[in-house]
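J.: Could you work out the structure for the sequence below:
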Amino acid sequence: MLYRVELREAAAKLLSDATDAGPNVFSRRALPITQDALPAIYLSAPSDTARSTGRNAPEFVRTAQLNVDAMVSEGTPEATQDALDALIEQIELLIMQDVEFQARLSQVSGIRILQEVTSENSAYIGKARVAFSLEYFEEFSPGGTPVTSLDLHMQARGNTDFAEARDTFPLPNLQ
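T.: This is a model prediction of the structure:
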């Protein structure tokens, strides 16, 4: 499974356990949702970039964008804004203060919050996107057959049997 997908699913579990959205936290569902099912949270990881660590083994510093889209609806614009602010705070604090989630990352390199309250179909709907830039390291193992033994044959001054050695590596040491 892609690591950004693992991060998205870990964040979804974290948010469904401790936000006002409760069971209405979705990571594999498309909008829209009905007003009576709000508050709700949608998670996506729409982008991921990789920067090489150098001209050595294929290692990268990756940054996945985790979008957390929150929606609320209350009876007045003020109540909707208050509910939206509370949900945004819950999202930000849970992601940033959860030790297990943060241990999966090298750092959160950015947070961007966009929000609005509108009146659609005579109902007040508050929407927010909390976009986290989640940085982590990834390295790719070289392909091919693992080395399990080494044979050495040395020559010196015309002597073709000067020295030889053979060593077999135990498989658990190969990583």
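J.: contacts, neighbours, all on C-alpha from now
T.: OK.
J.: number of nearby residues for Ile88?
T.: By the criterion of other Cα atoms under 10 Å, Ile88 has 23 neighbours.
J.: Which strands or helices does the helix or strand containing it pack on?
T.: Assigned by DSSP states H and E, Ile88 falls within helix 77-97. With contacts defined as 3 or more Cα pairs under 8 Å, 6 or more residues apart in numbering; DSSP states H and E, the packing partners of helix 77-97 are helix 3-18, strand 59-74, helix 99-103, strand 107-120, strand 123-139.
J.: mind running it again at 7 Å?
T.: Judged by 3 or more Cα pairs under 7 Å, 6 or more residues apart in numbering; DSSP states H and E, the packing partners of helix 77-97 are strand 59-74, strand 123-139.
J.: One more, so I can put them side by side:
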Amino acid sequence: MQTRTEIRTATAGLLAGATDAGSRVFRRRMAPIPAPEPPFLLVYAAGEAASGDEGMSAPHFQHDLTLTIEATVNGTDEAAEDALDALCGQVLDRLLTDPSWVRSWSRIVAVNTSSVPAADDDRLVAKVDIVGRFHTVWEPVLGDELASVGLKVDAIDPADPNAAPEGGPDGRIEIGGGVVLPPFG
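T.: Reported below is the predicted structural model:
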């Protein structure tokens, strides 16, 4: 089972040194203080929705996780817009062309890029949201251990003159026994 932390760590590791942001890739929602010199990337899980499968088995969930990579560049002119577009493209190129990263999801559901307001008037910020799907299963933990097993067999012999007229079990136990199991652990 993947966790949000594992996904963020793997994503940040792939992006470090692979884009114009260089090693300025942070696994967090807020930039460190003092803020690093742009360009830099923030990698975080923005949200997660899980839906369960119905049935009597162990709980199975399908998760849709929104992984956000927030890109920040200096400037507000056309050159800054171009730099921001290039940085977002580098992020997608690095992640979506890495087979192990793509295989870590059961499916990539959506990729969305949007502009967001910057905290400073002299910077541009964009978000790349990747919605990926993965599955989890929680196996139940059984508190009681199995201590013994009993077995009784009512065999059907078609040639038995005492068999029930409809040919089913006659209620006589032909084989029976039990086994006491050793303590678990």
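J.: rewinding a little: measure how the helix holding Ile88 of structure 1 sits relative to strand 123-139, angle-wise.
T.: Orientation note: helix 77-97 of structure 1 sits at an angle of 10 degrees relative to strand 123-139 (axes from the mean of the first three to the mean of the last three Cα atoms, to 10 degrees).
J.: Comparing helix 77-97 of structure 1 with structure 2, how large is the average distance?
T.: Its matched residues in structure 2 lie on average 1.0 Å from helix 77-97 of structure 1 after superposition (mean Cα distance after the TM-score superposition for structure 1).
J.: ok and that helix relative to strand 107-120, angle-wise?
T.: Per the same axes, to 10 degrees, the angle that helix 77-97 of structure 1 makes with strand 107-120 is 160 degrees.
J.: Relative to structure 2, which residues correspond to helix 77-97 of structure 1?
T.: Counting by TM-score structural alignment, helix 77-97 of structure 1 pairs with residues 77-97 of structure 2.
J.: Arg51 of structure 1 reaches Arg62, doesn't it?
T.: Yes - using Cα atoms under 7 Å, Arg51 of structure 1 is in contact with Arg62, at 6.3 Å.
J.: Which one of these two is surrounded by more residues?
T.: Neighbours were tallied for Arg51 of structure 1 and for Arg62 using other Cα under 10 Å; the higher tally belongs to Arg62 (21 against 12).
J.: Show the contacting residues for that one.
T.: Arg62 of structure 1 makes contact with 48-51, 135-138 under the criterion Cα atoms under 7 Å, 6 or more residues apart in numbering.
J.: now do Gly126 of structure 1
T.: By Cα under 7 Å, 6+ apart, the contact list for Gly126 of structure 1 reads 71-73, 80-81, 84, 116-118.
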